[in-house]
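J.: 3D model of this:
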Amino acid sequence: MSELSDSINLISLITNASLLVQIVMGILLLASIICWVLIFRLSARLGTAKRQDQHFENWFWSGEDLAKLYQGIQNSPDRHGLANIFYVGFSEFLRMNKKRQPKDHIIDGVERKLRVGLGRQQQSLESGLGVLASIGSVSPYIGLFGTVWGIMNAFIGLSEASQVSLSAVAPGIAEALIATAMGLFAAIPAVLAYNHFTGKAAGIYDSRALFCDEMTGMLQRETHETATSTQDDPAVAAQNVQSPLV
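T.: Sure, this is the predicted structure:
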């Protein structure tokens, strides 16, 4: 019965708060909802990206011919992560190799394309982290603003009261503390989630960057073989390039 009474009192404090404090609470509630939506989305996105990258690496290092691997990815309309990075880099390798570009130019072009592909994939992967960082850094200050405003109203009401008592100032201080609590409620999960997902995204980036280095080294070893192949069909030219494990 006491808990029910406390809940009713809390709701009453929120509904009876000044308009500005209610606006602050509404902003903080919206920020908290956005925070949790981003947390679930980032968790699903990063988990999916890690599984897809692992699946592609297992495929890549299985010893299968790179021509079949390239064709399989080329026919897939939905390319993400390492698969798309490989596709972009290997397409540039075939294009420059077909034009009989010098070996160093071919490798430099592939490296540039791999960096671009890696950057774009990482940018897509980290989408939403900036919003989490903003919520985590700004929410406490928004709550503090509501706190200051509520305390100001409490003391103004106290100065106008004919009789000074705790009951006259308590509601204003209570609504001020609610604003502070809501600011922390929005900020703490946002900061924790930002640190967690930033670490996971960095780990995925490092793994992809290592793959790009390995792929560049492998293509550098194979360049002298593919440089002699001038085919009209890039997929046919790719048949001269074997997997590093072959």
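J.: rest of the way, CA atoms for contacts and neighbours
T.: Noted.
J.: In the chain, which helix is the longest?
T.: helix 166-226 (DSSP state H).
J.: Figure out how far the very next helix or strand once past that one is from the centre of its chain.
T.: Downstream of helix 166-226, the first helix or strand assigned by DSSP states H and E is helix 234-237. Here the centre of helix 234-237 is set off from its chain's centre by 36 Å, with CA atoms, centre = their mean, to the nearest Å.
J.: for the longest helix of the chain, packing partners?
T.: Packing partners of helix 166-226 (3 or more CA pairs under 8 Å, 6 or more residues apart in numbering; DSSP states H and E): helix 2-15, helix 19-60, helix 81-98, helix 103-125, helix 129-160.
J.: Which residue of the chain lies farthest from its centroid?
T.: Ser162 (56.0 Å; CA atoms, centre = their mean).
J.: circling back: any idea of the angle the longest helix of the chain forms with helix 81-98?
T.: 30 degrees (axes from the mean of the first three to the mean of the last three CA atoms, to 10 degrees).
J.: if we can go back for a sec, look up how far Leu125 lies from the residue farthest from the centre of the chain.
T.: Distance from Ser162 to Leu125, counting by CA to CA, to the nearest Å: 61 Å.
J.: picking up where we left off before, helix, strand, or coil at the residue farthest from the centre of the chain?
T.: Under DSSP: H, G, I helix; E, B strand; the rest coil, Ser162 falls in the coil class.
J.: The spatially most central residue of the chain: what's it in contact with?
T.: In the chain, the centroid-proximal residue (CA atoms, centre = their mean) is Glu126; its distance is 2.5 Å. By CA atoms under 8 Å, 6 or more residues apart in numbering, the contact list for Glu126 reads 42, 198, 201.
J.: Could you also give me the structure for this next sequence, so I can compare it with the first?
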Amino acid sequence: MQSLFKTRLTVGIAAMVAPCSAFAATAEALLPRNLSPWGMFVSADIVVKAVMIGLAIASLVTWTVWLAKTIELNRKSALARRRMRTLESNIAIADASGQTGGANDAVARLIQSTAIEAELSGGIHDDGLPERVALRLERVEAAMSRQIARGTGVLATIGATAPFVGLFGTVWGIMNSFIGISESQTTSLAVVAPGIAEALLATALGLVAAIPAVVIYNQLVRGIANYRALLGDASAQLLLLVSRQRDVRDFRLARAAE
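T.: Sure thing, here's the model as predicted:
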């Protein structure tokens, strides 16, 4: 009788331990090797992986645009300031045009545009000349502003869309996690946590891509605004030079293009 009781007790303990062992094995099988960012990326669904790769590329584009536009803005702003110092020395437009030569920077093009209008006017310094010069300068300023702003629109796009792309990856990953819960028929946190962590990594990458893009975009917008102000100052200085040369009867603009 006692041996029969011991046998039944052993069988009961084994029956209780077996489901626990099976569940532990299932949980162990569903867990990734590690929960580092790289480990979660490797274990993620193909759609979530694609989202993460896209966000990484967007982040790389953001920093590339920042480096390229910062160098461009600094170089062009420094050159514009040097040209402005030359114009502020009350130099004749013809001499300024000769110094710029074949240069293609913004202030040089403003000077050359002024000289071209003077040549087309035949050296006649009538009341309409400043207005015609101002119209030409406005067109050059607009063209140079579009040129310096080229490439910044992608930063605004990344800053606006990256969080939503990351959220899409998170939603997709959580959907897969719920599917895994249904298939494993368990709600253990050990089974659910890895899939949710992988999904949330997509949102984190979306924020990593979006936040620098917004900050860099605002920084570049301020730099471009300062550059446009420099071009506006150069245009105003050119109009002043036209007016001064007209007043002293030393109108030499017609020889600027020779």
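J.: Out of the helices and strands packed on helix 166-226 of structure 1, which one sits most buried?
T.: helix 81-98 (a mean of 22; mean count of other CA atoms under 10 Å).
J.: So which elements touch that helix?
T.: helix 19-60, helix 66-74, helix 103-125, helix 166-226, helix 234-237.
J.: from the contacts of Glu126 of structure 1, which is closest to Gln52 of structure 1?
T.: Using CA to CA, Ala201 is the member of the contacts of Glu126 of structure 1 that lies nearest Gln52 of structure 1, at 14.0 Å.
J.: which stretch among the helices and strands packed on helix 166-226 of structure 1 comes nearest Thr216 of structure 1?
T.: Taking these one by one with CA to CA, helix 103-125 is closest: 6.8 Å.
J.: what's the matching range in structure 2 for the closest one?
T.: Using TM-score structural alignment, the residues of structure 2 aligned to helix 103-125 of structure 1 are 126-148.
J.: How far away from the center of its chain is that stretch?
T.: Distance, stretch centre to chain centre, for stretch 126-148 of structure 2: 30 Å (CA atoms, centre = their mean).
J.: Can you give the contact residues for it?
T.: 73, 106, 109-110, 113-114, 117-118, 121, 224, 228, 231-232, 235, 239, 242-243.
J.: how near is the counterpart of Leu241 of structure 2 in structure 1 to Phe60 of structure 1?
T.: When structure 1 is aligned by TM-score structural alignment, Leu241 of structure 2 is paired with Met218. Distance, Met218 of structure 1 to Phe60 of structure 1, using CA to CA: 12 Å.
J.: Would you quantify the distance from the match of Leu241 of structure 2 to Val110 of structure 1?
T.: Met218 of structure 1 is 12 Å from Val110 of structure 1, by CA to CA.
J.: rewinding a little: angle of the longest helix of structure 1 against helix 2-15?
T.: Taking the same axes, to 10 degrees, helix 166-226 of structure 1 and helix 2-15 form an angle of 80 degrees between their directions.
J.: what angle separates helix 166-226 of structure 1 from helix 103-125?
T.: Counting by the same axes, to 10 degrees, helix 166-226 of structure 1 points 160 degrees away from the direction of helix 103-125.
J.: hang on, the earlier thing: with respect to Gln54 of structure 1, which of the contacts of Glu126 of structure 1 is nearest?
T.: Nearest member of these to Gln54 of structure 1, counting by CA to CA, is Ala201, at 14.5 Å.
J.: How about the contacts made by the counterpart of Asn195 of structure 1 in structure 2?
T.: Aligned counterpart of Asn195 of structure 1 in structure 2: Asn218 (TM-score structural alignment). By CA under 8 Å, 6+ apart, no residues touch Asn218 of structure 2.
J.: where's Asn218 of structure 2 relative to Gly159 of structure 2, distance?
T.: Taken as CA to CA, the span from Asn218 of structure 2 to Gly159 of structure 2 is 11 Å.
J.: and if you look at Leu87 of structure 2?
T.: Remark: distance between Leu87 of structure 2 and Gly159 of structure 2 (CA to CA) = 40 Å.
J.: likewise Ala106 of structure 2?
T.: 30 Å.
J.: for Glu138 of structure 2, same thing?
T.: Glu138 of structure 2 is 31 Å from Gly159 of structure 2, by CA to CA.
J.: what residues are up against the nearest residue to Ala94 of structure 2 once chain neighbours are set aside?
T.: Of all residues not flanking Ala94 of structure 2 in the chain, Ala256 sits nearest, at 4.0 Å (CA to CA, 6 or more residues apart in numbering). Applying CA under 8 Å, 6+ apart, we find Ala256 of structure 2 in contact with 93-95, 97-98, 115-116, 119.
J.: now, which of these sits nearest Leu4 of structure 2?
T.: Ser97 (112.9 Å).
J.: aligned partner of the closest one in structure 1?
T.: Checking TM-score structural alignment: Ser97 of structure 2 goes with Tyr70.
J.: Now its match: closest residue in space, sequence neighbours ignored.
T.: Tyr87 (6.7 Å).
J.: was I right about the one you found contacting Gly72?
T.: No - the criterion here is CA atoms under 8 Å, and Tyr87 of structure 1 misses it with Gly72 at 10.0 Å.
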